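Chemist: here is the input, now give the coordinates:
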Amino acid sequence: MNIFDFFHKRGIDTVDASFYRKIEEWKSWYAGNVRNFSFYRAYTGRGTYKRCKRKSMGMAKKLSEDIADLLLNERVKITIADENTEEFVQNILRDNKFYVLGNDYQERKAYTGTVAYIPYLYDMEVRDDGEVLSGKIGINYCSASNIFPVSWNNGAVTECVFTFLHTVNRKKYVQVQYHKLENGQYVIENTVLENMQGSREGKELSKEEWMKLKPFKTLTERIETGSSVPQYVIDRLNITNNADFDGSNPMGVAIFANAIDTLKKLDIEFDSYSSEFELGRKRIFVAPELLSNDDGSPAFDPDDCVFYKLPDDYDKLKEGLIHEINMDLRADEHSKAINDDLNYLSLKCGFGTERYRFDSSGVKTATEVISENSDMYRMLKKHEIILEDVLKELIQIIIRLGVVLGNDLNQDSEITIDFDDSIIEDKSAERQQDRQDVSMGVMPLAEYRAKWYGETEEEAAANLPEQNAVLDDDVKIPTTKNNSGGQKSKVNS
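Modeler: Down below sits the predicted model:
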């Protein structure tokens, strides 16, 4: 049973199937195995063709890695104002390997356009009246091929179907999880399908059938969340989806979706560059009598591709017994073409120019600090708008599930996401400037501490020493309350 046949049978309307073929195309570029491109036929000159594998620069993979590392890395800091709530959330994130898988799924988001995070409860102990006594919080991760929006408004997906593939005894099963609204509250319905991938024998399993399979033994057919907000978060790149011409598709597009022609051109140039060295290697043609020693043994390694036999009628007196051929390599022309297209690719994907450079050792990535008015700075800030909301929504769902499990958590606590801007800003210079601002009294010390110590302003104010705050080894700054209740700083030398 094909997944779209299942949707049709259930009366579920989702994004057109043609868009998911587009996602598969983007995935093929990421994997470096593109249909009707990565493999091609070359004429041998003898009436036959040979199958060739085109060498690839793998730039779709490189672009995805780079944007993922810039958006969500080990320096991104999540802070929750309530200490108890923060400790609880951080434990859940660590238990679910979010700081590893989060970066992994940012990379998946880059080459598929969309990912989802779906917190859930498991190992629950429930009373007869439905009250949850205990349990654990898990996070399912889902990429674009397994996300099927059902209803949406202004780009926000309000109902959605997710699919999860499982293999039991070499047989494939798909869990279909439908998050939908009923009477203003979310309900989650689970179904298991057998033999997806278009098999005619595929069918929908009953609950009794799927409970015999290990991955689905504890799977509940229907869950009433009791919440008016969804128990999933959709994360996508902040790029307008122009792959669907009606403009209503809420799914995202790959970071290189509009640069496929440039990726093709780069791989053609790189393949030609490689062939230039293969075809341009030195060749030495020798007279037949030099191929054997006096005892008849070969004078040269028969597997050596440098030496070739001259024809018997070769003019030895005029040309000599050995004739050397050195091909001229067009290395500079290839390098220039590749670098030009790397600049164009980088520009089309939002990194600006000069992000990548090709030389004898391969593709290098620029690591210098970039300015705030650059294309890359604006691109990152644009993507962070969506990612910040996504992380906050994910944390709020975790907190709500924690409350369901009976934990004393503050659902209204302020959540702060501090992204890593070290590649954009010179942190040392910025910190020194902030120190000077504090010294001049134009920046409150609590604001400085909140910014550089990853605290909320309330925590920073509470953590300030009563008498003196040592900002630097040489400078002590006493702090006093002004009439408005803020901090007032003065330098004592």
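
Chemist: please count neighbours and contacts with C-alpha atoms only from this point.
Modeler: Fine.

Chemist: which parts of the stretch 151-300 of the chain are strands?
Modeler: Per DSSP state E, counting those that start in this stretch, the stretch 151-300 of the chain has strands spanning 156-168, 171-182, 185-194, 203-204, 222-224, 233-236, 283-286. These are given in chain order.

Chemist: what angle separates the second one from strand 185-194?
Modeler: Pointing back at strand 171-182 there. Orientation of strand 171-182 against strand 185-194 (axes from the mean of the first three to the mean of the last three CA atoms, to 10 degrees) gives an angle of 160 degrees.

Chemist: which neighbouring elements make contact with strand 171-182?
Modeler: In terms of contacts (3 or more CA pairs under 8 Å, 6 or more residues apart in numbering; DSSP states H and E), strand 171-182 is packed against strand 156-168, strand 185-194.

Chemist: list the contacts of the most centrally placed residue in the chain.
Modeler: Centroid-nearest residue in the chain: residue 107, 1.0 Å away (criterion: CA atoms, centre = their mean). Shown in contact with residue 107 (CA atoms under 8 Å, 6 or more residues apart in numbering): 64, 65, 67, 68.

Chemist: ok, now which ones touch the third one?
Modeler: When contacts are counted by CA under 8 Å, 6+ apart, residue 67 touches 106, 107, 110.

Chemist: let's see this one next to it:
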Amino acid sequence: MVNQLTNITDDPRISIASDEYERINMAKRYYKDDLGRVKYINSYGNHMSRDLISVNVTKMAARRLASIIFNEQCTITVGDDATNNQIAKVLADNDFFNQYEEKLEEGIALGGGAIRPYVEDNRIKLAWVNASQFYPLHSNTNEIDEAAIASQTTVTEGNMNVYYTLLEFHEWNPDGTYKITNELYRSENINTVGIQVPLNTLDEYKNLQPQVTLTGLTKPLFAYFKAPGANNKQLDSPLGLGLVDNSKKIIDAINQTHDSYYWEVKMGQRRVAVPAEMLKPGTTFGNDEVDEQRPPVFDPEENVFVQMYGDEEMKITDLTSPIRNDQYQATMNFFLEEFENAIGLSQGTFTSTPSGVQTATEVVTNNSMTYQTRSSYLTQVSKQIKGLIIAILELMECGGLFDDGKARWSGDPEGVDINIDFADGVFTDKTTQFTQDSQAVTMGVMPKKRFLMRNFSLDEEQADQWLAELNEEQPEQDSNSFEEMNNPNGDDDVGAD
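Modeler: Below is the predicted model of the structure:
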């Protein structure tokens, strides 16, 4: 039988509802700012269309969150020195710390994403999988340990485009072995997966085995990132939700407001109505234009003059309409504040000016809101990175994947100590931290040296220098204070009778 698929979710091994990927594709369109065209009827009754003048708040918010969650200052340490050096080399070879922030941005926007380590030319490489390419094989669990990964390639054959889709199935056999199945599909329609063809149809897959079975693995060879929060669109789905899924109406309102304001500005440009005779063009004889006795008196490059017919007493009239800047600004800020609340960011993150004067308590509270959101994402990010490290160590143990047949590492991947420092200095509630640390120093539970290093970003040598300088500046204290010297009897009122 010829295996043919219209959609990837038609494969019986995949039990995720196709609605989930319609939702993800919608989020992808918003992330790409591909929102279609606006249809309208002009003043003459003609049906017209134009681009929506939108604001890509999905991209803005995903970028802001990714930058405060993860950056190149993050450090990862794994096990002993030898293991740590091996993992560090793999991550460096794949430019992990720069790539991860970009891919995290996509994951936040679309609700998830995966990293798939693999061996190529005796080196471990990382494949980045976005939410639209990742298909869990089971929908009744939050722990995804079996999945299909789709990769599409476009090839020109003759005078048309042909679309090839590689499906890579990761499954566990009943005996505990790990099975990877590779299937290639060909289609002449971008909207269908097509008919299964041999892997060697494309040169890039000619050395790929249809099926590989690995032994000794304890975790899947992929690491999935799920955006925090429950999936309220599909309750039994293990996939996460993106920024758009519960904010679509707010984002549409923001775009509509911005689009309307753009046209308000365009319609508000200076317009002057003048008699038609003042704009009458010259007469043409052959290829030469000859001015009449009354040539045009306005610059031909101007587009702000409207000619009026039939009124002999017509005078130059200003038709310019005022722009409702304040009303649009207030409306835009209103919807942006709703968007900030919907995605868990502090008020004022995107609004141009905060509403009113905020007290210190309100500022700390707002910062804490973003900090809490960041903490929720960090939990999922930490889980993915640790899963990736384990998957890399599992691959290193499989000597058969390397040309010399030798394993690159041996041990228990799950027993390795993995520590991730996300460099909290990128986003920290500084006011709260400084106050709490000051109290800790006063109580004697935090060394002054640690206080300086933590709150002033000093290294150990700089902190020691600060402390030494402070000790030199401290005046020598006599046994009696200044007050005791002037008031040896301790009376409150020295001059009292």
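
Chemist: TM-score for these two?
Modeler: Put the two chains on top of each other and the TM-score (TM-score structural alignment, normalised by the length of structure 1) is 0.78; 435 aligned residues with a CA RMSD of 3.6 Å.

Chemist: so what corresponds to the residue nearest to the centre of structure 1 in structure 2?
Modeler: Mapped onto structure 2 by TM-score structural alignment, residue 107 of structure 1 lines up with residue 105.

Chemist: got it, and residue 238 of structure 1?
Modeler: Matched across to structure 2, residue 238 of structure 1 falls on residue 228, judged by TM-score structural alignment.

Chemist: would you map the helices across structure 2?
Modeler: Using DSSP state H, the helices of structure 2 run over residues 19-31, 57-69, 81-93, 96-110, 248-267, 325-343, 360-397, 430-443, 448-456, 460-473, 482-486.

Chemist: surely the match of residue 238 of structure 1 is in contact with residue 381?
Modeler: No: counting by CA atoms under 8 Å, residue 228 of structure 2 stays clear of residue 381, with 9.7 Å between them.

Chemist: the residue lying farthest from the centre of structure 1: what secondary structure?
Modeler: Most distant residue from the mean C-alpha position of structure 1: residue 317, 66.2 Å away (CA atoms, centre = their mean). Assigned by DSSP: H, G, I helix; E, B strand; the rest coil, the conformation of residue 317 of structure 1 is helix.

Chemist: for it, give its distance to residue 310 of structure 1.
Modeler: Taken as CA to CA, to the nearest Å, the spacing of residue 317 of structure 1 relative to residue 310 of structure 1 amounts to 13 Å.

Chemist: got it, and residue 326 of structure 1?
Modeler: The separation that residue 326 of structure 1 has from residue 310 of structure 1, given CA to CA, amounts to 16 Å.

Chemist: among those two, which residue is more densely surrounded?
Modeler: Neighbours were counted for residue 326 of structure 1 and for residue 310 using other CA atoms under 10 Å; residue 310 has more, 18 against 10.

Chemist: the more buried one against residue 288, yeah?
Modeler: Yes: in this structure residue 310 of structure 1 lies within contact range of residue 288 using CA under 8 Å: 6.4 Å.

Chemist: can you find the partner of residue 95 of structure 2 in structure 1?
Modeler: Using TM-score structural alignment, residue 95 of structure 2 pairs with residue 97 in structure 1.

Chemist: list the buried residues for stretch 275-283 of structure 1?
Modeler: Using 16 or more other CA atoms under 10 Å as the test for burial, stretch 275-283 of structure 1 gives 276, 283.

Chemist: what span of structure 2 is it aligned with?
Modeler: Stretch 275-283 of structure 1 corresponds to residues 263-271 in structure 2, going by TM-score structural alignment.

Chemist: with stretch 174-181 of structure 1 instead?
Modeler: Using TM-score structural alignment, stretch 174-181 of structure 1 corresponds to residues 165-172 of structure 2.

Chemist: what about the matching stretch, how far off from structure 1?
Modeler: On the superposed models, the aligned residues of structure 1 are on average 0.7 Å from stretch 165-172 of structure 2, with distances taken as mean CA distance after the TM-score superposition for structure 1.

Chemist: ok so, going back, neighbours of the match of residue 238 of structure 1, just the number please.
Modeler: Under the neighbour criterion other CA under 10 Å, residue 228 of structure 2 is assigned a count of 21.

Chemist: what do you get for residue 399 of structure 2?
Modeler: What residue 399 of structure 2 shows, counting by other CA under 10 Å, is a neighbour count of 14.

Chemist: go on, the one 10 residues further on?
Modeler: Under the neighbour criterion other CA under 10 Å, residue 409 of structure 2 is assigned a count of 18.

Chemist: one more: residue 404 of structure 1?
Modeler: Look at residue 404 of structure 1: counted by other CA under 10 Å, it has 17 neighbours.

Chemist: go ahead and confirm it touches residue 137.
Modeler: No: using CA under 8 Å, residue 404 of structure 1 is not in contact with residue 137, being 10.5 Å away.

Chemist: which residue lines up with residue 211 of structure 1 in structure 2?
Modeler: With TM-score structural alignment as the criterion, the equivalent of residue 211 of structure 1 in structure 2 is residue 200.

Chemist: could you do residue 327 of structure 1 as well?
Modeler: Using TM-score structural alignment, the partner of residue 327 of structure 1 in structure 2 is residue 321.

Chemist: look up the closest residue to its match, ignoring the ones flanking it.
Modeler: Excluding the flanking residues, the one nearest residue 321 of structure 2 by CA to CA, 6 or more residues apart in numbering is residue 268, at 5.3 Å.

Chemist: against residue 320 of structure 2, how distant is that neighbour?
Modeler: Residue 268 of structure 2 is 6 Å from residue 320 of structure 2, where distance means CA to CA.

Chemist: what sits in contact with each of the two?
Modeler: Applying CA under 8 Å, 6+ apart, one finds that no residue jointly contacts residue 268 of structure 2 and residue 320.

Chemist: from the opening residue of stretch 273-287 of structure 1 to its closing one, how far?
Modeler: Taking CA to CA, the first and last residues of stretch 273-287 of structure 1 lie 32 Å apart.
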